[in-house]
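A.B. asks: The sequence and its predicted three-dimensional model are supplied below.
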Amino acid sequence: MTSEREGAVRQVHRIIVVGGGAGGLELVTKLGDKLGKSGAVQVVLVDRSPTHIWKPLLHEVAAGSMDPNTHLLEYVAQARWHNFEFQQGELTGVDRARKTIAVAACVDQDGEELLPARELPYDTLVLAIGCVTHFFGVPGAAENAIALDTVEQAERFRRRLIKACVRAQNGRGRVGEDGRPRVDIAIIGAGATGVELSAELRNTAHVLNAYGLHQLDPRRDIHISVIEAGPRILPALSERVSAETTKLLHKLEVGVLTNERVTEVTPDAVLTAAGKRIDADLTVWAAGITAPAVLKTLDLPVSRMGQIVVGATLQSETDPDIFAFGDCASCPWPEQQTSVPPRAQAAHQQATFLYDAIRARLDGRPLPKFQFKDFGSLVSLGHFSAVGSLMGGLIGGSMFIEGLMARVMYTSLYRMHVLALHGAVRMGLDTVTHWLRSKTNPRVKLH
């Protein structure tokens, strides 16, 4: 950035949002549409990746039931359409005294530098960098299990899944006690990601068989196990949702192991504290999340999980010029005497709130206070079913739902995200386009 350009930039209020996840991208899009177009402020998005995908879709990418290329959104294009600036790179530090952030150099797949390390000045800084997988120090977990934080990781798992099936089909894989070839998949962690992935994988096994990529029996020869340290799956949801989901997984012949704390992950097995050995050609780690390590270096109060501690206005407790929201923030939820849960609906609500809060701050008005409204939770079991509960102001109470209604509600969550990014017309066209593609393309990505 030239000094002449920087001087021009500093004449207007500069808002930097770090993190282009669901909430961060929705926020900069709205800020750019409402304030950036008129030149009232300059809006900048910083993210280490050049593209955005809605993170709850990654289990479908891993199972091959979704082609990520049809859902990726280029940040540069979104910036052009919605009047904000995009800077690619990873956040490495914040100088609060000088009000600048440090962004790491950006390199390509060959290790060549595309963009240099740089500093970016801000007047208002919003941190929305999400979370990362937490391996809890389990030996072998980081080396032998695949996390699902990025598209690259999900695609890596999908390729390894197809390879494992092909190898087993041709006598190059594991053989069971009955002498039949088999593929064993272990999913560590029975939260929403682990449960949803297990159901999608069962569907993928059937589709790969139908297309002739393997002749294995989709249920008898492809073994899927979900391993949970606690007493039940989906521990963050109600007991009824957990119980009904467990029944559905049993119908899909997915093994559900509870009260099994993983103590080691080897290249071909998962070991537990109870002495069990679960064979695994492929292992997925979906057992926990933690805040990115860089947050602990910013000299801001952090929670036990390393999240930035914010007040009801989503401002940091010690620096009113820094906001944080989404999974990287510990936001109070007074009604439940806890913090707001790390869910997509929370990030969506906080992004909407922050737009209003930033507008109030620019106008010199007092900031409102964020109030989280829990509309319930839904878990998708792919083509087979969906379960969940609707809560709060949406229906005036609590209601358990499953089947078609739950699937429609689950799909609508993503459509709401697309609506926030593109508006009603493009959202409608996007919906029709993906429906047509689903009718003309294979149900699973085969290459």
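C.D. replies: Noted; the coordinates are in hand.

A.B. asks: going forward, measure contacts and count neighbours with C-alpha atoms only.
C.D. replies: Fine.

A.B. asks: in which helix or strand would I find residue 193?
C.D. replies: Assigned by DSSP states H and E, residue 193 falls within helix 192-210.

A.B. asks: err, residue 357, not the other one
C.D. replies: Counting by DSSP H and E, residue 357 is found in helix 344-362.

A.B. asks: And for the helix or strand following that helix, what's in contact with it?
C.D. replies: Downstream of helix 344-362, the first helix or strand assigned by DSSP H and E is strand 376-380. By C-alpha atoms under 8 Å, 6 or more residues apart in numbering, the residues outside strand 376-380 that reach it are 192, 195-196, 237, 386-392, 406-407, 409-410.

A.B. asks: Could you report the separation of the residue lying closest to residue 54 once chain neighbours are set aside from residue 220?
C.D. replies: Excluding the flanking residues, the one nearest residue 54 by C-alpha to C-alpha, 6 or more residues apart in numbering is residue 22, at 6.1 Å. Between residue 22 and residue 220 the computed distance is 38 Å (C-alpha to C-alpha, to the nearest Å).

A.B. asks: Between the two, tell me which one has more neighbours.
C.D. replies: Legend: neighbour count by other C-alpha atoms under 10 Å for residue 22 and residue 220, higher for residue 22 (26 against 12).

A.B. asks: wouldn't that one be in contact with residue 56 here?
C.D. replies: No: counting by C-alpha atoms under 8 Å, residue 22 stays clear of residue 56, with 9.6 Å between them.

A.B. asks: who's in contact with the spatially closest residue to residue 357 that is not a sequence neighbour?
C.D. replies: Using C-alpha to C-alpha, 6+ apart and skipping residues adjacent in sequence, the residue nearest residue 357 is residue 367, 5.4 Å away. Neighbour list for residue 367: 313, 357, 358, 360, 361 [criterion: C-alpha under 8 Å, 6+ apart].

A.B. asks: do the same with residue 326
C.D. replies: 23, 128, 129, 130, 342, 343, 344, 346, 347, 350.

A.B. asks: tell me, how many neighbours does the second one end up with?
C.D. replies: Residue 128 is surrounded by 27 other residues when neighbours are defined as other C-alpha under 10 Å.

A.B. asks: Find the residue at the geometric middle of the protein.
C.D. replies: residue 55 (2.9 Å; C-alpha atoms, centre = their mean).

A.B. asks: Please compare the first structure with the one that follows:
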Amino acid sequence: MSLHRIVVVGGGAGGLELATKLGEKFGRGKTARVTLVDRYPTHIWKPLLHEVAAGSMDPSTHQLEYAAQAHWHGFEFVQGELIALDRVTRTLTLAAVPAAPDEGGGDLLPQRSLPYDTLVLAIGSTTHFFGVPGAQENTIALDTVEQAERFRRRLLAACMRAESASASGGPDSAKHQVHLAIVGAGATGVELSAELRNTAQVLGAYGLHSLDPKKDIRITIIEAGPRILPALPERVSTATSELLAKLDVEISAGDPVSEVRSNEVLTRSGRVIPADVTVWAAGIKAPAVLGTLDGLAVNRLNQIQVGPTLQSETDPNIFAFGDCASCAWPERKSFVPPRAQAAHQQASFLVKAIAARLKDQPLPVFAYRDFGSLVSLGVFSAVGNLMGGLIGGSMFIEGLFARIMYTSLYRMHVTALHGVWRMLLDTLAHRLRRSTVPRVKLH
């Protein structure tokens, strides 16, 4: 008999964890043939991208090659981008993979079809620009490593230009400053602002500029709502605002962006905020392709509508989870938030659900547990709230303990992919490497 074909599309935090666990449990010819599909050849934990953008993390040291992970854990990897779905024949269509100019041009891989028996969609989210004029053209999102690296290069170039203007002794002091605008005061925007302040200080210490890290490198966070971190408790928002004020990060709240130009951001109140580089971190939506997949029901953000078993409301052979799925959270009369902890919980649930499916047993029901939220301010601090049965409610945390808890989130992800011993070795290797390299990338 042929093996049951399980295809997971999307190698983000949840998708890669799921493929790894399914490969270990069912792969290598045991019960099923597990295949992971992603348009990129490597994985990086998306919550780290703000560190890549600030230059405080070298992505090459944290990227994981899908092919290697597949070899180690009993699944297969296929590179390609999902562009179509035929639910009758249970077949995916993957776009051709183009070659880079220095790889000879043409296509590395042609357009292909991939059959499945059970399909899991975990393709994450993309930036939502909300139709703001100039936003997509004049800002940098932080969805990929390439975008984060692009921002970092733009930041270095802006500092070098400001340094050159300062050295020339020109009369216009504004030219001697670097203005960085961050649209959106969620976790990504707030964490990026703190990392950028640290980067400004380190670049100055290494002599890459003689600008004042606080006065000459201006950082502004622009939030449409009345406060930063709107999805978190107000106490966390207030504590974070106070910490950012100490770092001379300006917060503009309650004033939505109306237009973005090449060197400035305009708000609804008429304010004009200068910006040498602008980051857009104001919202997310699921990739547009989900709204074109053979009649699958999606919401206004292109998220697949799923039931309590994480199966699509349209097709029981298709599951979806993570940022690309709209999953009800009955206890809060809301929906499961787009967080890494949610994707991790859903990946663990789907291992059990697919195991039941393979045995023709009833599927369990997913129940999301909110363990709280943490926000890192880099080397300066961290804040957040913890929740759970052991605490008996919600507990506000700040400082060193919060930083340790924040760091542990990534280590939990590494443990899910490699196990405890390899996680410990990986942690030690990165500690040793950081002792021999600058704290931020200098080029």
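C.D. replies: Cool, got the structure. Note that this is a predicted model, so its numbers are computed, not measured.

A.B. asks: TM value for the aligned chains?
C.D. replies: Here the TM-score for the pair of chains, by TM-score structural alignment, normalised by the length of the second structure, is 0.97; 438 aligned residues with a C-alpha RMSD of 1.4 Å.

A.B. asks: Now which residue in the second structure aligns to residue 340 of the first structure?
C.D. replies: Using TM-score structural alignment, the partner of residue 340 of the first structure in the second structure is residue 336.

A.B. asks: That match: how many residues sit nearby?
C.D. replies: Per other C-alpha under 10 Å, the neighbour tally for residue 336 of the second structure reads 22.

A.B. asks: now swap in residue 206 of the second structure and tell me
C.D. replies: So residue 206 of the second structure, with other C-alpha under 10 Å, has 12 neighbours.

A.B. asks: now it: how far from residue 212 of the second structure?
C.D. replies: For residue 206 of the second structure relative to residue 212 of the second structure (C-alpha to C-alpha), the value is 13 Å.

A.B. asks: Over to residue 168 of the second structure?
C.D. replies: Residue 168 of the second structure is 16 Å from residue 212 of the second structure, by C-alpha to C-alpha.

A.B. asks: So for those two, which sits in the more crowded spot?
C.D. replies: residue 212 (14 against 10).

A.B. asks: give the contact list for the more buried one.
C.D. replies: Residue 212 of the second structure neighbours (C-alpha under 8 Å, 6+ apart): residue 204.

A.B. asks: ok, of the contacts of strand 376-380 of the first structure, which one's closest to residue 371 of the first structure?
C.D. replies: Lowest distance from residue 371 of the first structure to these (C-alpha to C-alpha) belongs to residue 392, with 12.6 Å.

A.B. asks: what's the neighbour count on the closest one?
C.D. replies: 13.

A.B. asks: What lines up with it in the second structure?
C.D. replies: In the second structure, residue 392 of the first structure lands on residue 388 (TM-score structural alignment).

A.B. asks: Which residue, other than its chain neighbours, is closest to that match?
C.D. replies: Leaving aside its chain neighbours, residue 388 of the second structure sits nearest to residue 371 (5.6 Å; criterion: C-alpha to C-alpha, 6+ apart).

A.B. asks: What residue in the first structure is paired with that neighbour?
C.D. replies: Using TM-score structural alignment, residue 371 of the second structure lines up with residue 375 in the first structure.

A.B. asks: Please apply the same query to residue 45 of the second structure.
C.D. replies: Looks like residue 45 of the second structure aligns to residue 54 there (TM-score structural alignment).

A.B. asks: Next: residue 131 of the second structure.
C.D. replies: Using TM-score structural alignment as the criterion, residue 131 of the second structure maps onto residue 137 of the first structure.

A.B. asks: Help me confirm that its match is found in a strand?
C.D. replies: No: counting by DSSP: H, G, I helix; E, B strand; the rest coil, residue 137 of the first structure falls outside a strand, being coil.

A.B. asks: could you pull out the helices for the stretch 1-150 of the first structure?
C.D. replies: 3-9, 22-31, 58-63, 75-82, 141-144 (DSSP state H, counting those that start in this stretch).

A.B. asks: Tell me the gap between the third one and the middle of its chain.
C.D. replies: I take that to be helix 58-63 of the first structure. The chain centre lies 11 Å from the centre of helix 58-63 of the first structure; the measure is C-alpha atoms, centre = their mean, to the nearest Å.

A.B. asks: what do you get for stretch 436-443 of the second structure?
C.D. replies: Centroid displacement of stretch 436-443 of the second structure relative to its chain, using C-alpha atoms, centre = their mean, is 23 Å.

A.B. asks: and it, which residues are buried?
C.D. replies: By 16 or more other C-alpha atoms under 10 Å, the buried positions in stretch 436-443 of the second structure come out as 439, 440, 441.

A.B. asks: thinking again about what came up before, any figure for the gap between the match of residue 392 of the first structure and residue 436 of the second structure?
C.D. replies: Distance of residue 388 of the second structure to residue 436 of the second structure, computed by C-alpha to C-alpha: 39 Å.

A.B. asks: Give the aligned equivalent of residue 58 of the second structure in the first structure.
C.D. replies: Checking TM-score structural alignment: residue 58 of the second structure goes with residue 67.

A.B. asks: hang on, that match packs against residue 446?
C.D. replies: No: the criterion here is C-alpha under 8 Å, and residue 67 of the first structure misses it with residue 446 at 9.8 Å.

A.B. asks: one step back: compute the number of surrounding residues for the match of residue 58 of the second structure.
C.D. replies: As a burial measure, residue 67 of the first structure scores 17 neighbours (other C-alpha under 10 Å).

A.B. asks: Now for the aligned residue in the first structure for residue 108 of the second structure, how many residues are close by?
C.D. replies: Aligned counterpart of residue 108 of the second structure in the first structure: residue 114 (TM-score structural alignment). Applying other C-alpha under 10 Å, we find 11 residues neighbouring residue 114 of the first structure.

A.B. asks: which ones are touching residue 114 of the first structure?
C.D. replies: With contacts defined as C-alpha under 8 Å, 6+ apart, residue 114 of the first structure is in contact with 105, 106, 107, 108.

A.B. asks: just to revisit the earlier point, ok, the residue nearest to residue 54 of the first structure to residue 412 of the first structure distance?
C.D. replies: Taking C-alpha to C-alpha, one finds residue 22 of the first structure at 15 Å from residue 412 of the first structure.

A.B. asks: Same question for residue 66 of the first structure.
C.D. replies: 17 Å.
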